[in-house]
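# got a predicted structure here, sequence first:
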Amino acid sequence: MDASALAGIVWELGQQAGARLERICQPSPSELYLFLRKAGEVKRLCLGMRSDLPRLHFTASRPENPAHPPAFCMLLRKWLEGARLTGVEQPPGERWVCLRFRGRSSLGQELALGLVAELIPGATNLILLRLPEQQVLAALKPGAVLYQPPALPGGVSPGRWLPELFADGRQDPGPAWQMLLSTVRGFGPLLAKEVVFRSGWDADAPAQLVAPQADRLARFVHDLAGAVSAGRFQPAVYYGREGKPRYWHVLELTHLSDLVAVSMATPSAAADHFYTAYLQGAAFTSRRSGLRGALSSAGKRLERRARAQEADLQQAAVAGEFRLWGELLTTFADRVPVGAGRIDLPNYYLPDSPPVNVPLDPALGARANARRYFARHAKGERTRVAAGKELERTLAELAYLQRVSDTVEDCRTLQDLEEVWEELREAGLAHPVPKSPRAGARSGKFTGLELVSSRGDAILVGKNHHQNEQLVRAARPDQVWLHARGVPGAHVLLCPGAQAGKDWPPADSLEEAAELAAHFSRAGRSRWVEVDWTWARHVRRVPQGRPGLVVYHHEQTIRVSASPRLFAGGNSPPR
């Protein structure tokens, strides 16, 4: 957010002069929300103080109000709640603003207060001042007792732009827009590139090429600066080909012709749309990365356990030799001399009775040595049985992790990822993490896909183990359950609609549901997939099993395409 974009927000915020500050909440250390009421309408002003993403704009989102607000929030409530917004100030070309309020002290004395938002990357801060003394009453990052505005950066105001100031660019090998950044105060990279582009060059043209005709740059700098000062804003969000917002600004950016520009009603609408999508995308990427790390760590731990259990099985495999030695010592006890350390005895289990060299404890007799070998054989057998069961459980855990890993890669929303994380936490494979507000990850409501077949029958698709568990528990006996045959994937439930009759389930609805089961499975990249279907009354949860793990019988198998058809509304379900 450069100073020009901030000016658009300040212009919009100025229209709320006279609004009453009704409520303040601070859902995170770097995020503050002011609720301003004017003419019966409440607007939520977001002040984001992340050092890498400072922002100020009205927002449509509803912030979570923590049960225990931070101390800074409590101080702001003490001084500002109930105060009136009297004005907003932004020094020309600067990225900090002062929101002026008129309030009253606890004794009823009228006070002039200012809330300064410093939106400078790497140096963000929120400071509450008592005016006109500039006395600091509270600060997000405490500092001096008396407030000093941030030092002005280099460069001149756009209104004082002179072509001569760009003369040094004749020897600069870098792009011209970077020279503009260091010369004109208040312009960010987007506006600097826009000036170069409107002047007739490529947005990344070198300064050596542009500098000889700096007067053209000066004209367009004046034009853009004049549009900002006159409030001629054209807020828009610019989307890339992948459908994600890439940039936003309050002025038209013609150099972004390869992007799709979507006009917004107000500067705040553009900022809110962009930052909401950006933060959700960043949270999604972070959560998916965390899940991948947790799954990788758990998988490596289980692989080490499996190797240890396989080693135990290999050691237990020699227990049969101990039994043979014990039997030979018992049979030929009279041939074993007292104090012998080894002896060769015939193995009567094999043809020609080849000799077997049996180690002995010299301090024990033949039968005592035999009893010792029988005990070691019994212990080895117990180890073999126990290690085999443990190895079976470990391999099942590894298979479960692989299914969860496939689910994580298929997740498309933050809520889906939070459900998977909660499932791993309950399984003891991940640490609990704070949920995003109103995620509803563990609510009783089904959170998977709810679709309608072309015939009007409801189709429910569980995209993770928690949603699969919800389907299995909620299924009615007359509903049809489907799953891709022999591969991990989604549980799909076909529910009878209003037209259900004796021919239930209808072939077309059944095939459409099977296509979904094939699509949301590990075989979803294949052209054709076999899908099992059966009545829900024949599906049972595995006792003590992982969520979504079932056994079923009386199934039938159909072969369908893994590309689902279009459903009501004209949309095909995303992967």
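Here it is on my side, so go on.
# contacts and neighbour counts: CA atoms only from here.
Fine.
# report how many residues lie close to Phe520.
Phe520: 31 surrounding residues under other C-alpha atoms under 10 Å.
# you'd agree it is up against Gly489?
Yes. If you go by C-alpha atoms under 8 Å, Phe520 and Gly489 touch, sitting 5.8 Å apart.
# just checking, what's the longest helix in this structure?
With DSSP state H applied, the helix covering the greatest number of residues in the chain is identified as helix 267-317.
# now do the buried residues in the very next helix or strand once past it.
Using DSSP states H and E, the helix or strand that directly follows helix 267-317 along the chain is helix 319-331. By neighbour count on 16 or more other C-alpha atoms under 10 Å, the buried set for helix 319-331 is Ala319, Gly320, Phe322, Arg323, Leu324, Trp325, Gly326, Glu327, Leu328, Leu329, Thr330.
# adding another structure so you can compare the two:
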Amino acid sequence: MAFDGITVAAMVQELKNALADGRIAKIAQPEPDELLLTIKTPKGQKRLYISASASLPLIYLTDENKPSPMTAPNFCMLLRKYVGNGRITGISQPKLERIIILDIEHLDELGDLCKKQLVIEIMGKHSNIIFCDDQGRIIDSIKHVSAQMSSVREVLPGREYFIPDTMAKHNPLAIDESSFGQALKEKPMPLGKAIYTSFTGISPAVAEEICYLAGLESGITAGDLSGDMMAHLFRQFAYYMEDVRQGAFHPVIYYEGSAPKEFGALPLTHYNSLARKEFSSISQVLSTYYATKNTLTRIRQKSADLRHVVQTALERNRKKYDLQAKQLKDTQNREKYKVYGELINAYGYDLAPGSKNLTALNYYTGQEVTIPLDPTMTPQENSQKYFAKYNKQKRTFEALSDLIQETADDIQYLESISNALDIALSEADLAQIKEELIQSGYVRRKFTKKKVKLTSKPLHYLSSDGYHMYVGKNNLQNDELTFSFAAGNDWWFHAKGAPGSHVIVKSNGDELPDRTFEEAGRLAAYYSKNRGSDKVEIDYVEKKHVKKPNGAKPGFVVYYTNYSLMIDSDISNIKAVQD
């Protein structure tokens, strides 16, 4: 679901109710493209979260605080200077644009009353937060847009602020029936697409809903509609827009299984076959719907450097492995040269000088073999040459056998770290993975007086039968879970032959039910590289049978007896426990 103009309209209504006459008590900039405003109102303290992220622009009220950098960015300092302790006098949305304007009054250095505007544009990759004076001139913005970046509009200090009208869309709140029909007929495309490309602030989901309410297929064109059908479509469109105009919002999220599929400020009845949950505010909808997505987006951005280190090391080790495997393959015929040397010593006594080969019976196989010879050498010298070649390849084989195993272990280890980065949920998880990479020598430790505190904990689930299940999010946690936390008769699970998490089920000395084994197996499948597969083979064994070899890398274990099960990686029905 796009953050469309109707969602923005619902947010404006909510902000008007919540922030009327509020004073801005605190301004923070947790991320380069985020603001967090703490506002004191007659109804109590509120926090307004604003993100101009290109991948996930958002605005909503929240109860959560976010840590800020030690040194505030310039844009944050500018806002504190001008509108710290400023009073919000108005909140508006021009037409049905994805824009919210906060009108703010404040006192300047001389004690005179001044007015400013904070313009929040929720427009995908073009999202921005722009600070303007009362004349509509830009003071600064959280993102600067130069003429080289955009030919439509510069967003720079001193420029005049205006809303670009690049799509020439109509205002859906002020359209009449005649203009409505004409606008749609001008676009020979599917009806749903014609609606959302003709009118401001309407997303594809809302366009689909309007067609559904009118009983029309969204795939037909406006030219296929009779006059009566077009009039009926306009009435449904007008009814929908009247709800927006009157602020009759009913925020809702539709779920497909346990995953949120779609949300709306107004009901989307064409999703009635899905489970739905209604909310009292659009902020609750947005925070619920986007919380996980936003967190994962940020974590992925913050893990980019670690991913680059791991990926570079993986590529280097894979190339090394391929080269070693090729060299090892070249030593496969080493025993042949040993036999050649022996046969020349056995049968070469009657060779004529200058012979180019020797045909002799191989007493190991009972078959004749022809051995190439160097005619410039004596039989004894030819024999010594083959023995020397055999010994060289034997030494190469022995050295490479150890090296190729070391390289394979390194690849397996790096893949396990890559999997840990995939399932990391917080900055604490990343800090622990970075510490592991430092200990393994892949990342150099930076000298700092401030000691990094590792606070990341394993994931915690409760089985349907009431047994506690724990999942390591990285190799350090895997070792901690398996060899410090788990008791001997607890059960240990891991995806077979794939990088993944250790899963521990606390048995409490009981014989576990089959359903708990299956749920633990699903966790091991989900938190492995085989996530998403319909069938994943899982090894499981009592923890007392799991050993760690001396000098082994973090997370590496061995076991010589185990059970196996085939399971899917769907954990949607397994209860997570918040520790």
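Received it, and whenever you're ready, just let me know what you need. All of these numbers come straight from a predicted model, not from anything done at the bench.
# any shared contact partners between Phe520 and Gly489 of the first structure?
Common contact partners of Phe520 of the first structure and Gly489 (C-alpha atoms under 8 Å, 6 or more residues apart in numbering): Lys463.
# and the top helix by length along the second structure, what does it pack against?
Counting residues, the longest helix found in the second structure (DSSP H) is helix 379-423. Here helix 379-423 of the second structure touches helix 304-329, helix 334-347, helix 427-439, helix 475-480, going by 3 or more C-alpha pairs under 8 Å, 6 or more residues apart in numbering; DSSP states H and E.
# on average, how far is the last one from the matching bit in the first structure?
Once the two structures are superposed, the average separation between helix 475-480 of the second structure and the matching residues of the first structure is 3.0 Å (mean C-alpha distance after the TM-score superposition for the first structure).
# and that helix, what other elements does it pack with?
Using 3+ C-alpha pairs under 8 Å, 6+ apart, helix 475-480 of the second structure sits against helix 379-423, helix 427-439.
# ok so, going back, what is the nearest of the buried residues of helix 319-331 of the first structure to Val542 of the first structure?
Nearest to Val542 of the first structure out of those is Ala319 (C-alpha to C-alpha; 34.2 Å).
# so who does that closest one touch?
Each residue near Ala319 of the first structure by C-alpha under 8 Å, 6+ apart is listed here: Arg376, His377, Ala378, Gly380, Glu381.
# can you show me the helices along the stretch 1-150 of the second structure?
Using DSSP state H, counting those that start in this stretch, the helices of the stretch 1-150 of the second structure run over 5-19, 74-83.
# distance from the last one to the first structure after superposition?
It refers to helix 74-83 of the second structure. Mean deviation for helix 74-83 of the second structure: 2.5 Å (mean C-alpha distance after the TM-score superposition for the first structure).
# still on that earlier bit, now the buried residues of helix 319-331 of the first structure in a markdown table, with distance to Pro351 of the first structure?
Shown next, in a markdown table, are the buried residues of helix 319-331 of the first structure (distance: C-alpha to C-alpha, whole Å):
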| residue | distance to Pro351 of the first structure |
| --- | --- |
| Ala319 | 22 |
| Gly320 | 19 |
| Phe322 | 20 |
| Arg323 | 19 |
| Leu324 | 15 |
| Trp325 | 17 |
| Gly326 | 20 |
| Glu327 | 17 |
| Leu328 | 15 |
| Leu329 | 19 |
| Thr330 | 20 |
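# farthest-separated two in the residues you listed?
With C-alpha to C-alpha as the measure, no two of those lie farther apart than Ala319 and Thr330, at 16.9 Å.
# most packed of the helices and strands packed on helix 379-423 of the second structure?
The highest mean neighbour count among those, using mean count of other C-alpha atoms under 10 Å, belongs to helix 475-480: a mean of 21.
# helices or strands up against the helix or strand following it?
Later in the chain than helix 475-480 of the second structure, the nearest helix or strand by DSSP H and E is strand 491-495. Packing partners of strand 491-495 of the second structure (3+ C-alpha pairs under 8 Å, 6+ apart): strand 503-505, helix 514-526, strand 536-542.
# among these, which is nearest Glu368 of the second structure?
strand 536-542 (49.0 Å).
# highest neighbour count among the contacts of Ala319 of the first structure?
Using other C-alpha under 10 Å as the neighbour test, these are led by His377, with 23 neighbours.
# which residue is the nearest non-sequential neighbour of it?
Once flanking residues are discounted, His377 of the first structure sits nearest to Ala319: 4.7 Å by C-alpha to C-alpha, 6 or more residues apart in numbering.
# for the one you found, give its distance to Ser157 of the first structure.
Separation of Ala319 of the first structure from Ser157 of the first structure (C-alpha to C-alpha, to the nearest Å) stands at 88 Å.
# got it, and Glu242 of the first structure?
From Glu242 of the first structure to Ser157 of the first structure the distance is 37 Å (C-alpha to C-alpha).
# repeat that for Arg62 of the first structure.
Distance from Arg62 of the first structure to Ser157 of the first structure, by C-alpha to C-alpha: 37 Å.
# and these two? Which one has more around it.
Between Arg62 of the first structure and Ser157, Ser157 has the larger neighbour count (other C-alpha under 10 Å), namely 16 against 10.
# how many other residues sit next to the closest residue to that one other than its chain neighbours?
Of all residues not flanking Ser157 of the first structure in the chain, Arg185 sits nearest, at 5.3 Å (C-alpha to C-alpha, 6+ apart). A count of neighbours around Arg185 of the first structure, defined by other C-alpha under 10 Å, yields 23.
# Arg185 of the first structure contacts Arg160, correct?
No. Counting by C-alpha under 8 Å, Arg185 of the first structure sits too far from Arg160 to count as a contact (10.1 Å).
# buried set for stretch 255-272 of the second structure?
Tyr255, Pro260, Lys261, Glu262, Phe263, Gly264, Ala265, Leu266, Pro267, Leu268, Tyr271.
# likewise for stretch 222-240 of the first structure?
So for stretch 222-240 of the first structure, counting by 16+ other C-alpha under 10 Å, buried means His222, Leu224, Ala225, Ala227, Val228, Phe233, Gln234, Pro235, Ala236, Val237, Tyr238, Tyr239.
# please state the offset of that stretch from the chain centre?
33 Å (C-alpha atoms, centre = their mean, to the nearest Å).
# check stretch 475-489 of the first structure too.
29 Å.
# contacts for that stretch?
Counting by C-alpha under 8 Å, 6+ apart, 403, 407, 463, 490-496, 505, 513-514, 517-518, 520-523, 529-537, 539, 557 sit against stretch 475-489 of the first structure.
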